[in-house]
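> Okay, sequence plus prediction incoming.
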Amino acid sequence: MKMDNRNVLWLRDVTLKDVHLVGGKNASLGEMLNVLSFKGINVPDGFVVTANAYFRFIDFNNLREKIEEVIASIDVKDVEDLQRKAGVIRALIREGKFPEKMEREILSYYRALGEKYNMENVDVAVRSSATAEDLPDASFAGQQDTYLNIKGESALLDAVKRCFASLFTARAISYRESFGFDHFKVGISVGIQKMVRSDLGASGVCFSLDTETGFENVVLITGIYGLGELIVGGEVVPDEFLVFKPTLKKGYKAIIEKKLGDKEKKLIYTDDGEGTVVDIVPEKEREKFCLSDEEVLKLADWVLKIEEHYSNLYGRWCPMDVEWAKDGISGELFVVQARPETVQSRKDRSKLTVYKIELSPEEKNKKLLLKGTAVGSKIASGKVRKLSSPENASSFNEGEILVAEITDPDWEPIMKKAAAIITERGGRTCHAAIVARELGVPAVVGAKSALDVLENGQTVTVSCAEGSDGYVYEGAVPYSVEEVDISEIPEVKTPIMFNVATPDKAFELSFLPNEGVGLAREEFIINNYIGIHPLALIHFDFIEKEDSEIAELIKEKTFGYDNPVDYYVDKLSYGIAKIAAAFYPKPVIVRFSDFKSNEYANLLGGSHFEPKEENPMLGWRGASRYYSEKFKEAFGLECIAIKRVREEMGLDNVIVMIPFCRTPEEGKKVLNVMEEYGLERGKNSLKVYVMCEIPSNVILAEQFSEIFDGFSIGSNDLTQLTLGLDRDSELVASIYDERNDAVKFMVATVIDKAKKLGRKVGICGQAPSDYPEFAEFLVEKGIDTISINPDALLKTRKAVAEIERKLKLD
């Protein structure tokens, strides 16, 4: 009998060529068993009930005309009507009987699978696989059902029928109608695989790109304890891991970010071993990541191999969505599903739409109602509509903000009508996040207490344009939308770099024309991602004795860490690594922390370690801190973080920079301290730059050039100190101007000296971002690089292109 006529096939007899017969999921599993298992990827064995069997089942029970009649009467815009009639169709299918021959075939394969594993009633996962799903250009992900821990012949046959019936859930009918698919041109196959005992281990999802920005050089891995259904359902916030592909391929420990999820619940087998039940995860387990670093790297390596294989098959880059499971008995990892990613990979990269909240930081704090995980990068306003179930769909109006505890595929017809989505639970790979991305709707997931805080009819603004955190503001908050056509951004000869404030925006910024990062400020990472004074972590015993309230807050922030110092190094290294990875292999200049004493005092525990200074702007800051016995240990943590980024993660494009270095002697002291902590200038090609922001840096440029590899002009402080004014004082604000002749003289002088000395010289201050004419002045003087705020990219490049044209630079 030809394969195309068979009812049942072993997975190992299936490849991607058989999508029409076994659907996307099963074709992918067969492909991996056939090809990728030889590359060390574990895939559980199993068999497939083909789409032929589904159509024969439909015709054997005379269901085709009955189903067509019901579908013809459905108003898909009427959610209640859609749900009711979808239920009628599913009942017709579940009540059908298998042809006798087909039933014998299914059971004979099930028995053979049991013999392989020495089990009479082998426990299996029964997964639906529609023949039009999981193609590179269309996603039917999550539209059909999966049943776990199915044991015994009658249970298996019932699960297969339920999978057949799931082709006609409300969300599947609505989805096919939306994309114009003929309901009987789509068949359904059912995959039956040996269950991986992840109920005793862990499971999750991997993507071979960043799901929010489409940045292709990372693998995103999410994971929870127990079976994987809760991660898609959004029942729990998972652990998250980001692995950088280019340095992973070189053999580095390329984990560039780790986030501990709450993992409060897990799905496990019932006591009688039939079906599943939700259980509570003990607190000690929640404090730990569900995967070791070695397991994360192994999964990332597998995802790379899968992506490479599929990209070769399709003849273009094909990012992948991969489900994994860890067997709690054997400790082995398995891939249980793989399909092409279909949202970010289809985006038009020739244009960039930028949403921006038009509020001051103070106004944001006043209006902030909720915070969660951002999905997408858009902003939307609308009236709140809280729903406890998709059965209440009739009360939901087009353009409202959907607020729910969690969503599942039954919610999709409602989600299509929403201006934005807010859920109390879920992470970046939960159902609500996946559908929101596909619909292009902003969503904030994991926004705890949303149902309590928000009221029906209340106007709110949902913002996903401010990094990885999503915010819900009271009222219709003003925001701007700007579309940038990348083809209209002119080419320039002078390298234009970015000043990057936050790691969360780095992947998105990497798509814009750039030559790397001229200034990545550590203090932004410390303030926004750590929030604790480093000495309060180093001397935590002292804090516990002196300030129990602060100690409790620190414990809460460092949840999951036995040693609070590790929290500081981890968060700082991950923040730096994310920026470095976004622009790799282009240079990324990371400036060591440049907080003033009053700013350090605002961090948790900071008041116990910081002096009170009359003028912190001119006091204990920058280089003078790093070699001081009062701060040296804290600076050492910064050095350890940089060393980890460069040497463990392989991001050797990081250049470090010393701020506010008053004398060459200070510079030498800082270099000595860096060396104590394993950061030696020149070792592993490490370059060390110095900020040129004090007149002494210009006057003694020859001496500074002997100990540093380059200069970066900080026009903010250089203006302040050249003109002798406090740039924080509104009383003299009118005098503060980087375009003053005295400031320009200082800038021109150091550029000229650096050129003669063979040292690199760039600028990272605010001036070229604010004043295109200042950028023109810099180009005239022959500056090596200009680093600007990203929002000034278009006007700065236009100004630079124009002056280059006038100067006829080659």
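Received it, and whenever you're ready, just let me know what you need.

> From now on I want contacts and neighbour counts done on CA atoms only, so please keep to that.
OK.

> How many neighbouring residues does the residue nearest to residue 254 when sequence neighbours are not counted have?
Counting by Cα to Cα, 6 or more residues apart in numbering, the nearest residue to residue 254 once its immediate chain neighbours are dropped is residue 649, at 4.4 Å. Applying other Cα atoms under 10 Å, we find 25 residues neighbouring residue 649.

> With residue 739 instead?
16.

> That one should be in a strand, yeah?
No. Read with DSSP: H, G, I helix; E, B strand; the rest coil, residue 739 is coil and lies in no strand.

> That one against residue 776, yeah?
No. The criterion here is Cα atoms under 8 Å, and residue 739 misses it with residue 776 at 11.5 Å.

> quick one on the thing from earlier: for residue 655, see how far away the residue nearest to residue 254 is.
Computed as Cα to Cα, to the nearest Å, the residue 649 to residue 655 distance reads 15 Å.

> next one: residue 62
From residue 62 over to residue 655 the distance is 71 Å, taken as Cα to Cα.

> And for residue 611?
Taking Cα to Cα, one finds residue 611 at 31 Å from residue 655.

> Please apply the same query to residue 351.
Counting by Cα to Cα, the gap from residue 351 to residue 655 is 31 Å.

> quick one: the strands in the stretch 301-450 of the chain?
320-326, 333-340, 351-357, 368-375, 379-386, 401-404, 420-423, 443-445 (DSSP state E, counting those that start in this stretch).

> same for the first one, what does it pack against?
Here strand 320-326 touches strand 202-207, helix 293-314, strand 333-340, going by 3 or more Cα pairs under 8 Å, 6 or more residues apart in numbering; DSSP states H and E.

> for comparison:
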Amino acid sequence: MNGFVAPIVWLEKLKRTDVAKVGGKNSSLGEMIQELGQHGVDVPPGFATTSDAYWNFVDENHLREPVGKLIADWTAGKATLSETGAAIRQLVLRADWPEATAEAIIQAYRELSGRAAREQVSVAVRSSATAEDLPDASFAGQQETFLNIVGEAELLRACKRCFASLFTDRAISYRQAKGFDHMKVALSVGIQQMVRSDLGGSGVMFSIDTETGFDKVVIIDAAWGLGENVVQGAVDPDEYQVFKPLLDDPTLMPVISKKCGGKTIKMIYGTAQEPTRNVPTSKAERSAFVLSDEEILTLARWATTIERHYGCAMDMEWARDGHTQRLYIVQARPETVQSNRDTAVFSSYQIKSKGKTLVKGLSIGDAIVSGQVCLIENARDIGQFIDGSILVTSTTDPDWVPIMKRAAAIVTDHGGRTSHAAIVSRELGLPAVVGTGTATQVLHSGQEITVSCAEGDEAAIYEGLADYEVQTLDMDDVPATRTRVMLNLANPGAAFRWWRLPADGVGLARMEFVISNAIRIHPMALVNFDTLTDQKAKAEIAGLTAAYADKSVYFVDKLAEGLARIASTFHPKPVIVRMSDFKTNEYAGLLGGSAFEPTEENPMIGFRGASRYYSPLYRDGFALECRAIRKLRNQLGFKNVVVMIPFCRSVSEAEKVLEVMAENGLRRGEDDLQVFVMCEIPSNVILAKQFAQHFDGFSIGSNDLTQLTLGVDRDSGELADLFDEQDEAVKWMIRKVIEEAKAAGAKIGLCGQAPSDHPEFAKFLVECGIDSISVTPDSFIAVKQNVSEAEMANEAGAQIFADDIPG
């Protein structure tokens, strides 16, 4: 080929502008070595073959004409995709290496071995297409990677196989769909020193939340051994989430979520004939986290460094060497799904009625789909797929892409958020449930199911066709208001879904929801674990807390992490966390709870809220709640968290609770800690002036306040017509407490559904001068509009009044 000069180039001499020369993957590796090494980001050394080397290979073997003809026959319908791909790959594999190219690869390999002080260094051989890793086309997994390649002959063989992989069925069909000319895309091969992650661990990392596009978190997946299992979805990895804005403070550890995956297998080095192989992990490996907190933070800081340098959200692969324990970045490319979403408009799905839960897994996307199952367990049988059905399988790889495009949703037994099934589903805009464990055993072809990814991190598959609705939220429709409009949030797994809403913070985060869903254990059962008499509950608790020598630390960690997810969503805006407000019958339903709860005739007005916190029956449990808040604020760094006390009946009770909190390291006013109180009992209104001396603010709980003002059980069907938050007696209570709070200089808001359902109620609150209104996310835009209209009406009325004043 005329002008052919350099068959290979060392990675450290490459920049990201060299895509045409060495493809996206290799040019990015060179960019990081050159620019980010000085910032502590470690990238293994290596070299790459150039696009010139590829075209020289093609021309020396006269491949252009036969390849072009095979592609033309396929597009004309004269041959199948499978026949075309196989024929082209055979042409490539039977071709001979140009002597100069082979010699250059061998000489560079010898130099790399010398740098590593090895006779023949083990290398990773990766494909890097010149149309790969572009901001609008990921080409993820389209070409092959070969690991633990040792020796010159094996290296040349692996490089040729990379060339051939430019024409896998999936690569051909993807280029065709994206409009790329098959004969204008070259392939570079990256040859990189292997990181001994077969003895350590590896995984994938994103600098953005892959499901919601929330841009303040780093998501890290991790498994033992080489990373291919994570990418392929063959293993259920650990998942860690880190809050980026607090990473610069070395005194903080903002790891806001840690989930231990099953990790049942790991990929290790094999033989010359089979360079890698999978083996079962030990019981200890399955129950242990792959990364320490310090390693998680190191990777997260690298992710933010890489993201800042590239100026866009990034998708990265990392590895830890089992010999040296050093971490490395082995790939980095732009994230292509969330980065290209329209952030002004998004859809909110809500299930109205559903069948029983059949199986659960990790949610990919945020949609709901109903349809019929098409169960296919082997790629050989993908021809049996029925268009528009829900694909259920064990795991997917790039060979499955042609039918994934025709599916309504995807369900897999294995894989995490960075698995092939997850990545492709996002790119195709399909909801998917991965890592279910048993979907292929529980579901069957022809079965009608509903796939719901709209209820948080955990997705559910329901029996039958559920009734659900879709609401489109347009950020352009949100007016500005002086009155703060905040959100009521309870589910940490769903919190990130709402980050695009211009909310003024979280007005009510319900601690008890986190306890019942993420922890599931009564705190007193953890404090008194050794003396539990319920052996079944004790065994289940032991299983959930297996990684904790001190069972109570499990409660503190999980509660702090769950609340951190909510606190991070609108950081640094205020997030008001209400301490646990279970009723005794609800507490008794937690694991081990029945031994610690009295039986009450009317739990709604019984042993609940503030009365529990200083009682000997629950004081030690409340201490764990306080420890979790202390960790949340001081260790994780969420100083925007405000604590709120529910159902505080008297001023003396307020004093007792504040005293117990102080004993547990939460002293009002210290370290900017604010403490609010729920206003949900008439005594809170009557003695508002005195309560304001002990609390920084009030939050009106309109449901309980209505119930106790009118003497109506809010759950009674027979009295439903009498339960009215707009009753004049209730409105008098609300107006009065707002006046008293304002006079005392305390903040005051309302959390309840009434402003969502009744525009006139929102107007009433604005007229009273309330500081904030907290509502459910799905009603946020409607309330914002109601409040805006009320504020404008108030201003108009005030102007008319001013105009009527003489002189």
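Yep, it's here. Owing to the predicted nature of the structure, the values given are computational and were not obtained by experimental measurement.

> Can you give me the TM-score here?
The TM-score (TM-score structural alignment, normalised by the length of the second structure) is 0.97; 796 aligned residues with a Cα RMSD of 1.7 Å.

> quick one, which of residue 351 and residue 655 of the first structure is more surrounded?
More neighbours surround residue 655 than the other of residue 351 of the first structure and residue 655, with 24 against 15 (other Cα under 10 Å).

> isn't there a strand covering that one?
Yes. Residue 655 of the first structure sits within a strand when classified using three-state DSSP.

> what residue of the second structure takes the place of it?
Residue pairing (TM-score structural alignment): residue 655 of the first structure is matched to residue 642 of the second structure.

> and the nearest residue to that match once chain neighbours are set aside, what helix or strand is that in?
Spatial nearest neighbour of residue 642 of the second structure, chain neighbours left out: residue 576 (4.6 Å); criterion: Cα to Cα, 6+ apart. In this structure, residue 576 of the second structure sits in strand 575-578 according to DSSP states H and E.

> Equivalent analysis for residue 221 of the first structure, please.
In this assignment (DSSP H and E), residue 221 of the first structure forms part of strand 218-225.

> how many degrees apart are that strand and helix 293-314 in direction?
130 degrees (axes from the mean of the first three to the mean of the last three Cα atoms, to 10 degrees).

> Which secondary structure elements does whatever helix or strand comes next after strand 218-225 of the first structure sit against?
Following strand 218-225 of the first structure in sequence order, the next helix or strand is helix 229-233 (DSSP H and E). Here helix 229-233 of the first structure touches strand 265-269, helix 431-439, going by 3+ Cα pairs under 8 Å, 6+ apart.

> Which among the ones you listed is found nearest to residue 480 of the first structure?
Closest of those to residue 480 of the first structure is helix 431-439, at 20.6 Å (criterion: Cα to Cα).

> against the second structure, where does that closest one fall?
Using TM-score structural alignment, helix 431-439 of the first structure pairs with 420-428 in the second structure.

> Give me the neighbour count for residue 477 of the first structure.
21.

> how about the counterpart of it in the second structure, what does it touch?
Aligned against the second structure by TM-score structural alignment, residue 477 of the first structure finds its counterpart in residue 466. Residue 466 of the second structure sits next to 351-355, 370, 449-450 when contact means Cα atoms under 8 Å, 6 or more residues apart in numbering.

> Could you dump the residues you listed into TSV with neighbour count and distance to residue 45 of the second structure added?
Formatted as TSV, these follow (neighbours: other Cα atoms under 10 Å; distance: Cα to Cα, whole Å):
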residue	neighbour count	distance to residue 45 of the second structure
351	14	51
352	9	55
353	9	56
354	16	54
355	14	54
370	22	49
449	23	49
450	26	48
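
> ok, now which ones touch the residue nearest to the spatial centre of the second structure?
For the second structure, the residue nearest the mean C-alpha position is residue 209 (4.9 Å; Cα atoms, centre = their mean). Applying Cα under 8 Å, 6+ apart, one finds that residue 209 of the second structure lies in contact with 215-219.
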